[in-house]
Structure formats: structure tokens, C-alpha cells
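Student: Provide a 3D model corresponding to the input given below.
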Amino acid sequence: MSSKRPSHPKPIPFIVTGAIVGFIVFGVVSLLGPTTDEGYNITYDPGTALGFMSVVGLCLGGLVGAVVAALFTYRK
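Tutor: Sure, this is the predicted structure:
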């Protein structure tokens, strides 16, 4: 009998994929969302909104990718 250890997934591809997906999703949301806040009479620059939402998407997507990689590594 061979005592091969189960291979664990590498976390970096999961994190990078999650960050890219988050960047795309939050970028689309920022481009399709409203550019004004009616309650406070504020107008948002679409480029600024895209920048902020992209950073949030990168961070959240990377975090989700890291959690998925950790779950695959943890399974028995």
C-alpha cells in the first residue's frame, strides 16, 4: 500500500480568481448604478465610483477566494 498524501489546492489561484471576479462584478455594479443620491443632492463621478467599487470588489473577492481555498484544504 502506498501512503500518498492527498494533494491540497494552492490558495493563490483561488485568491486571484476571486479578486478578478469581484473586480468585474463590483465594476459592473458601479457602472450600472445611479450617479446621484437624491436624499443628499450629491452627484457621483462615475470614474471615482468605479475606482472605489473596484477596490472593494478586489478585497472581498480575494477574501471569498481565500475562504474557499481554506475550505478545500480543511476537508478530510
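
Student: CA only for contacts and neighbour counts going forward, please
Tutor: Noted.

Student: Give me the helices and strands touching the longest helix that the chain contains, please.
Tutor: Ranked by residue count under DSSP state H, the longest helix found in the chain is helix 46-74. For helix 46-74, the elements it packs on are helix 11-32, judged by 3 or more C-alpha pairs under 8 Å, 6 or more residues apart in numbering; DSSP states H and E.

Student: Here is the second sequence; please produce its structure so I can put it next to the first one:
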Amino acid sequence: MRPAPPRTPHFLRFIVTGAVVGFLAGAIVSLVGDSATDYSAGSQIAFFGVMLGGIGALLAGLVAVLLERRR
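Tutor: The predicted model follows:
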């Protein structure tokens, strides 16, 4: 009987999921918060979405690394 291969997290799935969740959170923050008169709603969604999407991707990557090192 062969030993089972070690289970490791799929880093790309973690990172993409974190980026999508972060983008959605940024979009919600921009829609719920006070609107700036200088920028359109689309610009605010893009700005906060990209910002929080990057942070979400970094945090999800960190979680994946920590899960892998734990094994």
C-alpha cells in the first residue's frame, strides 16, 4: 500500500479567494461610506476594491503559508 501524498494548500486558490473577498469588501465599503464629491462611484469602487483586494490576497497567502508550515 502506498502512503498518501502530503496534503498541502493550493496557494493560488487561497490568493485568488482573498483578492475576490477583499475586492467585494472594498466595493461594499465604498458604497456604504460617505461619497466624495470629487470622484465618481465607479472610481471609488475601483480604488477601494483594488486596495482591499491586494490586502486580502496578501493575508490569504500568509494563511496558506502558515497552514503549510504547520504540517
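
Student: how about the longest helix of structure 1, aligned to which bit of structure 2?
Tutor: The alignment of helix 46-74 of structure 1 onto structure 2 (TM-score structural alignment) spans residues 41-69.

Student: Now the matching stretch on structure 1. Mean distance?
Tutor: Mean deviation of stretch 41-69 of structure 2 relative to structure 1 after superposition (mean C-alpha distance after the TM-score superposition for structure 1): 0.8 Å.

Student: got it, and stretch 19-29 of structure 2?
Tutor: Counting by mean C-alpha distance after the TM-score superposition for structure 1, stretch 19-29 of structure 2 comes out at 0.6 Å.

Student: Buried ones in that stretch, by neighbour count?
Tutor: Buried residues in stretch 19-29 of structure 2, counted by 16 or more other C-alpha atoms under 10 Å: 19-27, 29.
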